[in-house]
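S.K.: structure for the following, please:
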Amino acid sequence: MVMTHYMELLSLHEPWFLILFMLVPMVLAETILASDVLSLIYRDRRSAKWDSLKHICGLILGIFFIIVTVYIVSSYVPTIQWRGPIDYISIWAYVLGVIPAVLVLLQELGVIFKGPDETSKLKKHLGLMILFVLLTHLAMVFGMADPQLAGYVPPKQNMQMQMNGNMPMDGNMPMDHSQMDHSQMNHDQMNGQMNGQMNNNNNGQMDHSKM
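M.R.: The predicted structure follows:
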């Protein structure tokens, strides 16, 4: 199985990149998502602590994911050689998660969605978080897949296929007739030498019997 660059990124500097690129954003996102859902269900009994926690997590997620995206796009992507469509989807789906993360940050800062309707703002906030979770989970699913499923051929295997391109489908090696002729000649020469030695031995025995 061939790894995607998404999985290779998570495996770098273990376990720190796994914590930074998967654990931290997922914990923040799912905390915000749970808070939004509970706030919609229990609108009359909303807790100020939950709202405060959601606000802090939204700020951290937005700032954190901007930094993560800048690192991936500027430092990681230029160093890789793509491994087919699955590899593209896994990386860019993760990177696109910065869009809802930034919009959540702007909403928490009061830049967008400043209307007086709290329910409308909460629904928009929830929609952005659902989009973020969908994109990051899409990256995760494709990131764990084998790029060869979409037609990617590893360089070594591709070279072997090119070298063996003239081989028949049954896997039998083509026979070189010149080598066959040469081996047949050697075989005939060996048979001739053995027959000559046997004749000499027989003649020697016959002469000895005459004596």
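S.K.: only C-alpha atoms for contact and neighbour calcs from this point on.
M.R.: Fine.
S.K.: for residue 34, give me its contacts.
M.R.: With contact set as C-alpha atoms under 8 Å, 6 or more residues apart in numbering, residue 34 has no partners.
S.K.: starting at the chain centroid, how far to the helix or strand hosting it?
M.R.: Taking DSSP states H and E as the criterion, residue 34 maps to helix 24-41. Using C-alpha atoms, centre = their mean, to the nearest Å, the mean C-alpha position of helix 24-41 is found 28 Å from that of the whole chain.
S.K.: please list all residues in contact with the residue positioned nearest the centre of the chain.
M.R.: Residue closest to the average C-alpha location in the chain (C-alpha atoms, centre = their mean): residue 4, at 1.3 Å. By C-alpha under 8 Å, 6+ apart, the residues touching residue 4 are 83, 86-87, 90, 143-147.
S.K.: also this sequence, please, to line up against the first:
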Amino acid sequence: MNEKTSPTRRSSLIFAAIATVVAVAWALLSHDRTTGAAMAMPMTHYMELLSVQQPWNLLLFMAVPVVLAETLAITELVILLNRNAPAWVHSLSRWAGLVAGPVMIGITVHLLIHAVGPLTSKGLWRGPADVIAVLAYLLGAIPMVGITLVETGLLGRDDHARRRLHVTFVAIFLVVAHIAMIFGMLDPAVMGHEAQPMQHSPSAPASTPMDHSGHHMP
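M.R.: Purely as a prediction, here's the structure:
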């Protein structure tokens, strides 16, 4: 790392650290975003998460991560295909990478507290498709955090190594995100889940009735 790039790396690291603290604070202090009125049809918790508290959950849990990933993928292609790519392309890629990790950390912490924990402790998973969809979604945080670490200079020995890691992490995120989408859109019954006639949301009072389809986001 030369003297010219050192201040940039340092400022990137500071920004990423602050953004991560803010994201985790939101995850811990925000009201439970996994509850709400869901459609009366069989669905995984992944799909139910996106369908409740519209349009905010769709924007927060789907649009933001996907837009960040696609921004990273597109700018990466431009940079790889054009060594003289405009400075704004490099800047856009860098800032998207710095934001991606903290965003996914915040989302992951929130879902672990309000969804994964209650679902696991109360045995409310809706079969293998449900588990695969949610697990794949949460695994997307790993490559996103990796991208942020690359942008802060904590990963990668040189520019070539950092570029390789950057591309690899983007590819991994796109793979796990699509796995989450595919299994998340699947009817849980296809993989053997039998819906119960009545359940209670793990994060709601026991007196709150579920709809008769038994599909309500915890």
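S.K.: rewinding a little: quick check: the aligned residue for the residue nearest to the centre of the first structure in the second structure?
M.R.: By TM-score structural alignment, residue 4 of the first structure lines up with residue 44 in the second structure.
S.K.: separation between that match and residue 170 of the second structure?
M.R.: Distance, residue 44 of the second structure to residue 170 of the second structure, by C-alpha to C-alpha, to the nearest Å: 25 Å.
S.K.: swap in residue 115 of the second structure?
M.R.: According to C-alpha to C-alpha, residue 115 of the second structure stands 26 Å off from residue 170 of the second structure.
S.K.: of these two, which one has the most company?
M.R.: residue 115 (27 against 23; other C-alpha atoms under 10 Å).
S.K.: counterpart of the more buried one over in the first structure?
M.R.: Under the alignment by TM-score structural alignment, residue 115 of the second structure pairs with residue 76 in the first structure.
S.K.: and residue 64 of the second structure, what pairs with it in the first structure?
M.R.: In the first structure, residue 64 of the second structure lands on residue 24 (TM-score structural alignment).
S.K.: hmm, I typed the wrong one, I wanted residue 126 of the second structure.
M.R.: Under the alignment (TM-score structural alignment), residue 126 of the second structure pairs with residue 83 in the first structure.
S.K.: quick one: the helices in the second structure?
M.R.: Using DSSP state H, the helices of the second structure run over residues 6-29, 45-51, 56-57, 64-81, 87-111, 117-121, 127-139, 141-151, 159-184.
S.K.: might one say that the match of residue 126 of the second structure is in contact with residue 150?
M.R.: No - at 9.2 Å, residue 83 of the first structure does not count as touching residue 150 under the criterion of C-alpha atoms under 8 Å.
S.K.: compare those two (neighbour count), which wins?
M.R.: More crowded of residue 83 of the first structure and residue 150, by other C-alpha under 10 Å: residue 83, with 20 against 13.
S.K.: now do residue 199 of the first structure against residue 205 of the first structure, distance only.
M.R.: 10 Å.
S.K.: cool, residue 130 of the first structure as well?
M.R.: Counting by C-alpha to C-alpha, the separation of residue 130 of the first structure from residue 205 of the first structure is 102 Å.
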